[in-house]
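Participant: I would like to see how this sequence folds:
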Amino acid sequence: MALYLIQHGKSRSKAEDSKQRLSDLGRADTRRIAQVAEGYRVPVSIIRHSRKERAFETARIFAQFLTPERGIEEIDGIDPMDDVETFAITLDTKENSMVVGHLPFMERLVGYLVAGNPEKRIFKFQNSGIVCLDKDENGWFISWTLMPNIGKDI
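Facilitator: Below you'll find the model as predicted:
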């Protein structure tokens, strides 16, 4: 089982778009990362996303490239300030699932799963990037990451 965590693609500002949908750069970065993931044949059973439009758009782009057998699903409990411990209990460790959400939730979830402490920053997410977590007898660990910006200030 793998858990693929994604911070939604870059969005427009609230002043530009009250729903803060993806910007052109956000769509382009998301497509680029999704194409690379497709090339690596990243196996995804389902893509879950928050109720925010930018997360849905990001999930939809990844679904176009990775064609998850169970499609995409909108879920509660992954908004920026939601409780990561409550969400962690719901994780199904028998499937390869992708979750598209927001900061600080995504970074707090990684801290909680990997280090047992949601306040410990284990990884700095980038918009549209994938952090792949896996689990063995010793617990959760970061298996790999795929980020749109490498070696740049982000």
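Participant: okay, CA-based contacts and neighbour counts for the rest of this
Facilitator: Fine.
Participant: what's near enough to touch the residue nearest to the spatial centre of the chain?
Facilitator: The chain has Ile6 as the residue nearest its centroid, 1.6 Å off, counting by CA atoms, centre = their mean. By CA atoms under 8 Å, 6 or more residues apart in numbering, Ile6 lies in contact with Met98, Val99, Val100, Gly101, Met106, Phe125, Asn127, Ser128, Gly129, Ile130, Val131.
Participant: then it would be within a strand, right?
Facilitator: Yes: under DSSP: H, G, I helix; E, B strand; the rest coil, Ile6 sits within a strand.
Participant: alongside the first, I'd like the structure of this one:
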Amino acid sequence: MAIYLVQHGKSLPEDVDPEKGLALEGKEETVRVASTARDNGVHVSIIKHSGKKRARETAEIIASILAPKPRVEETQGLNPLDDVKILAKRLTKEQDLMLVGHLPFMQRLLSYLVTGSDDRPVFKFQNSGILCLDMDDKGRWLIKWAIMPVID
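Facilitator: A predicted model of the protein is given here:
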């Protein structure tokens, strides 16, 4: 089983779109990263997002590119300040799952899964980037790879 963590794509400023949907750059970067994932054989059963417009749009773009097309659904517990331990307990080993959310939640979830503490940063997320976690035979989550829109 793999878990894919995604920070939503770059969004429009609130004065342009009060719901902060994706900016053109955010859409383009999401398409590029998702295409790279697809071309490298990434398969996901389900993509869960926070319900915020920018996360939903990011999830929908990724789903439209991956094959076979995964199911997309809103879920509780992916908002910026939600408790990562609650979501971590809900993770199962049965299916490949992609989570699309926000900082600081995604950073804290990754830290918790890898180190057991949500305040030890282990990776710098980028908007639209996909980070893959894999569980080893001892039940530990390890960072397997990441596809980021920019290498800097």
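Participant: superposed, what's their TM-score?
Facilitator: The TM-score (TM-score structural alignment, normalised by the length of the second structure) is 0.96; 151 aligned residues with a CA RMSD of 1.0 Å.
Participant: what subset of the contacts of Ile6 of the first structure is buried?
Facilitator: Buried subset of the contacts of Ile6 of the first structure (neighbour count, 16 or more other CA atoms under 10 Å): Met98, Val99, Val100, Gly101, Met106, Phe125, Asn127, Ser128, Gly129, Ile130, Val131.
Participant: mind listing the helices for the second structure?
Facilitator: Remark: helices assigned in the second structure by DSSP state H are 24-39, 53-65, 84-90, 105-115.
Participant: mind listing what's buried in the first one?
Facilitator: I take that to be helix 24-39 of the second structure. 26-38.
Participant: stretch 78-90 of the second structure too?
Facilitator: Leu78, Asn79, Pro80, Asp82, Val84, Lys85.
Participant: circling back: could you dump the helices of the second structure to JSON lines with distance to Asp136 of the second structure?
Facilitator: Below are the helices of the second structure laid out as JSON lines (distance: least, CA to CA, whole Å):
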{"stretch": "helix 24-39", "distance to Asp136 of the second structure": "21"}
{"stretch": "helix 53-65", "distance to Asp136 of the second structure": "26"}
{"stretch": "helix 84-90", "distance to Asp136 of the second structure": "16"}
{"stretch": "helix 105-115", "distance to Asp136 of the second structure": "11"}
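Participant: of those helices, which is nearest Lys138 of the second structure?
Facilitator: helix 105-115 (12.7 Å; CA to CA).
Participant: which residues of the first structure does the closest one align to?
Facilitator: Using TM-score structural alignment, helix 105-115 of the second structure lines up with residues 105-115 of the first structure.
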